[in-house]
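[1] predicted structure and sequence below. I'll ask about it afterward.
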Amino acid sequence: MPVPDLIRESFVGQLIYNFSGKRYFQYAEERPGFVCPRRFDPARRASWTGPDSEAATLSEKKPIPEQKQKEGEKDKNRVSVAEREEGATDTQDPRSRSSSDPERGIAVSDEKPDPNLVDWYGPDDPEHPMNWSLRKRCFVTFNLCLLTFSIYIGSAIYAPGIEDVAQKFGVSDVAATLGLTMFVVGYGVGPMFLSPLSEIPQFGRTNVYILSLLVFVVLQVPTALCKNLGALIPLRFLAGFAGSPPLATGGASLADMWAPEDRAVSIGLWGLAAVCGPVLGPLLGGFATQAEGWTWTIWILLWLSGASLVYLCVFLPETSSQTILHRRAVRLRRLTGNHALRTQAEIDAAHMTMGEVAQMTLIRPFVLCVSEPIVLFWNLYIALVYGIIYIFIASFNVVFIEGHGFNLGENGLAFMGLFVGALVTYAGFVPYAVLHLKPMFKNGIENFIPEERLPVAWVGSIFLPISLFWFGWTAAPSIPWIVPIIGSGFFTIGAFLLFQAGLNYLSDCYPRYVASVLAGNDFFRSMVGAAFPLFSTAFFHNLGVGQACSVLGGIAVAMLPIPFFLYKYGARIRSWSKYAD
């Protein structure tokens, strides 16, 4: 039964495929007329002598022209676990990988490849995510943005209901704020345990996303029905924990589909979706709390995430190359009866000990954070930005509700300044990425200098303190409310550019350990973001909005030299590291 590949690779598509006994949603290998590559078929392998004859088998009607021999890749079976554990080769463009098809200009090794190693059929293999059509990749990118937004909004949508929670449960506002902070702690801790599951070929990214989202949706029901704070806080933590995988692994899913020269635009859009969660959450939560109380912030979150779950079950395909190849290997083993067929990921997994797995998932993110100056500096910087995002939530209550007399719904509308700032920044960033960053890859990714990611961070580092000083010193009730809202818009300009530059820079500096670096960054910034709301209201009341924002602005000024320093000395620092490439 021919179906679109996108649906067949989705969670529902795989359920139908497996429960129907492989009769529905079949793959090319299972349809009549498929010719199995010669090296995988024991009955025909005797006539296979190496890459050239394999290419002839796959494309017998085309004469194979002479191809200049290129330097081959190192034998894949000798690549260390440390080099492969982060999925660095998983997201490679198939056009840069070793293949047996010299007609397409792919590097050919002098050594005969392992005949039992299941890889791509050629550089244009349609199952490789980087070979998907532009329309399909854009559609899947939108789906990942929707998934991220549906989780991220769960933190800030609760914020307008904090005072109502305090009144109904008879606790202080600080205690009620724990419902916000524990959610953030949950999605900071969760990736350390759940995200590594997406790197296991038998699981894949989509199954982890969908199953964790299902748990997230279910947890909203008892959360909305809570009658005391003792039940609310652990449920909010568990919800953040369960919803965490896409917040840390979404960037890896995009890297599965987009080549490095296009990645800045796609990850920028994903980052925009992440920013929209905390920004639009108070808008929806404010009107909901004002009309029906705090529980309706949770019911809205349930409807939004539940609708996303139903939609993504059908329209979010698997993007992990390791998982796609694993499924191919399973089909070829069944088709040929050759049970020795294995993917490189299966070979690597067979040689990994539990100690290596623990080091990869739990220990290495902290080691990199402490021992690598580049990682430490950016984690501190991004954590500051993240903390200020959440402290803004409290400052808006002080400025617009207490100072300008806004109600909860109107206070939520004040966050639109942050939203508009993010949209304008992304619209301006896209031409920069296309016209300036993309041409730098024309000589190959190996010649791209990671520090070229940092000039946009220069702009962001300047806008950040400008926004804080502007907002703080125009927050007085005597000044029109639109003035501080405009100032807040400059904050998201700075935040977006710093996130965009920082996360891409870390990924480029540590391609073999990108999962560990980004998981550590997510944990670090989430811990800081969770702590800030606990003292933010007292901070603004005791110092005053102007002085409090000046303190934050002063810290931002002190950290402003970081991107300039790393642009000048980053390459030298990387040369001292045993982790950086």
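    Sure, I can see it. Numbers count the residues shown, from 1 in each chain.

[2] C-alpha only now, for contacts and for neighbours.
    Will do.

[3] hmm, Val514 and Ser507 touching each other?
    Yes - checked against CA atoms under 8 Å, the pair Ser507 and Val514 is within contact range at 5.3 Å.

[4] which stretches of the stretch 301-450 of the chain form strands?
    Per DSSP state E, counting those that start in this stretch, the stretch 301-450 of the chain carries no strands over any range.

[5] give me the number of residues near the closest residue to Leu418 other than its chain neighbours?
    Using CA to CA, 6 or more residues apart in numbering and skipping residues adjacent in sequence, the residue nearest Leu418 is Gly489, 4.4 Å away. Gly489: 24 surrounding residues under other CA atoms under 10 Å.

[6] any idea which element Gly489 lies in?
    helix 482-509 (DSSP states H and E).

[7] elements contacting that helix?
    Counting contacts by 3 or more CA pairs under 8 Å, 6 or more residues apart in numbering; DSSP states H and E, helix 482-509 packs against helix 260-292, helix 373-396, helix 416-432, helix 455-473, helix 514-543.

[8] now do 10 Å
    helix 245-257, helix 260-292, helix 373-396, helix 416-432, helix 455-473, helix 514-543, helix 561-575 (3 or more CA pairs under 10 Å, 6 or more residues apart in numbering; DSSP states H and E).

[9] quick one: which of those helices is nearest Gln359?
    helix 514-543 (10.0 Å; CA to CA).

[10] list the helices and strands that closest one packs on?
    helix 173-194, helix 245-257, helix 364-371, helix 373-396, helix 482-509, helix 545-559.

[11] how far does stretch 283-295 sit from the chain's center?
    For stretch 283-295, the gap between its own C-alpha mean and the chain's C-alpha mean amounts to 29 Å (CA atoms, centre = their mean, to the nearest Å).

[12] alright, now check it against this:
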Amino acid sequence: MIPNNQKKMTTDDIVPPGGADVELAPVPAPAEAKRDDDPYLVAFDEPFDADNPKHWPKGRKWAVTDVLSATGFNRIMVSTIMAPALPLIASELSMTTVESVMALSIYILATAFGPLVIGPLSEIYGRERVLHASNIWFLVWNIACGFTNTKELLIASRFLAGFGASSIYALAGGVLGDVWRPEERGRSLSIYLLIPLLGAAVGPIIGGFMAARTTWRWMFWSTSIFQAVMIAVSFTTFRETFAPLILKRRAQRLRRETGNQQYRTVYERLEEEKSVVSILGRALTRPIRLLAFNQITQLTSVISGFYYGILYIVLSSFSALWTDQYHQSVEISGLHYLAIALGEILGSQLGGPVMDCLFKYMLKRAGTDEHMPEYRIPLVFPAVLLGTLGLFVYGWTAQYTVHWIVVDIAIFVSTFGFQIKGMPLQAYVIDSFPEHTSSAMAANQFLSSLTAFLFPLFVPSMYSALGYGWGNSTLAFISLVIGLPAPLLIWLYGARLRAKMISTY
């Protein structure tokens, strides 16, 4: 069943249960704003405007995408690089097992709260300024992690570093939505995800070798060196992609050159009666309001959050499986993370093209040129089934210490399926919230980061009580309960929910 075509919306809140008064009429997207009846309205010239990020040359589009991708690699790698060295760090800094896991996970907790601030700020001050500021913030506190001599300072520095690193979760979706068209969504996501996904799994591999051959502090110093290089690259390569800010700068230039103060963008006109405090307050509360009242955000957040939590259960416990159950060295245990990396990388590279092909097929089948975000959803169902099957096999092969290659193949299949599952959900959020993509992504990331922080904390107790077999089987059963009905609700009712959206500008 294909959802009935609904009017395309460009706003980001929906009416809370019980109804609410419409605050503003839907606001046209910058590229859609017309100047036919208003010579002083500053908008992009159609059908082509070189300043419109969606009309940029492919080389410039890939440049800003690649900068984000490389930056994301380092920030995500830092989230997992400590995993193999936790026993060494705990011993040197006199940490309990819970405290050492906290030092690893607190970084992820920060990525829950950081995007709630950083995402809205990028929709006021632009992607470029926020990216540069967060890059420097992350660098300072990641260096501090390498020089800590107490457990309290390490945990605090990890949290502050994670806060700066979290900007990538809010900025990535916003920038991709700024520069790429819906029919290019799959390919752009594939290329963007290629390097960051490698970081999540390569981190423990690098960390394992560093822990065995040098001090664990080099985990932070080496990634800080890479971060300094990326700061230099981003300052020279990254360009502002947020259309409202680009238009605002054009309007400011026209007012300055002509002396005519009537030149305004549609967004400036909406803001001219508002105070700075009002604008900031509305922007900074937007992700929370989306999460509290927007059923689309709630559904996508629950799905993404659960599977992100599963990923971090695997990442935090995978090394212990090989050292405790298979009696392998720390260095060798880190190499098994390659199975996770390959699953996610191949999943992203296959999932993107398949998503684009499916999207074009759905458009052709519907007989319309108007894209529907719901056309992304069908790919979720087979991907969830495949990922759940891999998780189930991983649990029981690990339980009975079957040959390591079988365990690695099982976790490869699981991460492969779950990665494909995540891509259409990301594309759905980007397509559904074109004007406030960063805020919508921040709302989604909040629950994902919370589960990534909390789930590893109960892993030792879960595996101790249930073993790898029943422990992972329990997760697999919950995966089916969440991963199939929730996307089905989006597929059946997503268009209706989007039709109820009201402006929160």
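    That came through, no problem. Please read these numbers as outputs of a predicted model, since none were measured by experiment.

[13] if we can go back for a sec, next, the buried residues of the helix holding Gly489 of structure 1.
    By neighbour count on 16 or more other CA atoms under 10 Å, the buried set for helix 482-509 of structure 1 is 484-509.

[14] looking for the alignment partner of Gly460 of structure 1 in structure 2.
    In structure 2, the residue paired with Gly460 of structure 1 is Ala383, using TM-score structural alignment.

[15] so that match touches Ile420, yeah?
    Yes - contact criterion CA atoms under 10 Å: Ala383 of structure 2 and Ile420 qualify, at 5.9 Å.

[16] circling back: what is in contact with Ser507 and Val514 of structure 1 at once?
    Shared contacts of Ser507 of structure 1 and Val514, defined by CA atoms under 10 Å, 6 or more residues apart in numbering, comprise Ala252.

[17] contacts only, for the residue most central in space within structure 2.
    The centroid of structure 2 falls nearest to Tyr169 when counting by CA atoms, centre = their mean (4.0 Å). Each residue near Tyr169 of structure 2 by CA under 10 Å, 6+ apart is listed here: 72, 111-112, 114-115, 118-119, 438, 441-442, 444-446.

[18] re the thing from before, out of the helices and strands packed on helix 514-543 of structure 1, the one nearest Cys226 of structure 1 is which?
    helix 173-194 (11.7 Å).

[19] and the angle for the closest one with helix 245-257?
    For helix 173-194 of structure 1 against helix 245-257, the angle by axes from the mean of the first three to the mean of the last three CA atoms, to 10 degrees is 40 degrees.

[20] next, the mean deviation of helix 173-194 of structure 1 compared to structure 2.
    Here the mean offset of helix 173-194 of structure 1 against structure 2 after fitting is 1.2 Å, by mean CA distance after the TM-score superposition for structure 1.

[21] next one: the helix holding Gly489 of structure 1 to chain centre, how far?
    Distance, centroid of helix 482-509 of structure 1 to centroid of chain: 17 Å (CA atoms, centre = their mean).

[22] that helix vs structure 2, mean deviation?
    Helix 482-509 of structure 1, aligned to structure 2 and superposed, deviates on average by 1.8 Å (mean CA distance after the TM-score superposition for structure 1).

[23] Leu316 of structure 1 -> structure 2?
    Using TM-score structural alignment, the equivalent of Leu316 of structure 1 in structure 2 is Phe238.

[24] neighbours of its match, just the number please.
    20.

[25] dump the residue contacts of the closest residue to it other than its chain neighbours.
    Among residues not flanking Phe238 of structure 2 along the chain, Val64 sits closest, at 5.1 Å (CA to CA, 6+ apart). Listed by CA under 10 Å, 6+ apart, the contact set of Val64 of structure 2 reads 128, 172, 175-176, 179, 192, 234, 237-241.

[26] got a PyMOL select line for the buried ones in the residues you listed?
    Buried members of these, defined by 16+ other CA under 10 Å, are picked up in PyMOL with:
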select buried, resi 128+172+175+176+179+192+234+238+239+240+241
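
[27] redo the contacts of Val64 of structure 2 as a markdown table? Include distance to Asp369 of structure 2.
    Formatted as a markdown table, the contacts of Val64 of structure 2 follow (distance: CA to CA, whole Å):
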| residue | distance to Asp369 of structure 2 |
| --- | --- |
| Glu128 | 33 |
| Ala172 | 26 |
| Val175 | 24 |
| Leu176 | 21 |
| Val179 | 20 |
| Tyr192 | 26 |
| Ser234 | 36 |
| Thr237 | 34 |
| Phe238 | 32 |
| Arg239 | 30 |
| Glu240 | 29 |
| Thr241 | 25 |
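
[28] from the contacts of Val64 of structure 2, which is closest to Leu457 of structure 2?
    Nearest to Leu457 of structure 2 among the contacts of Val64 of structure 2: Ala172, at 28.0 Å, using CA to CA.

[29] leaving out the residues flanking it, which one is nearest to the closest one?
    Using CA to CA, 6+ apart, the closest residue to Ala172 of structure 2 is Leu68 (6.6 Å).
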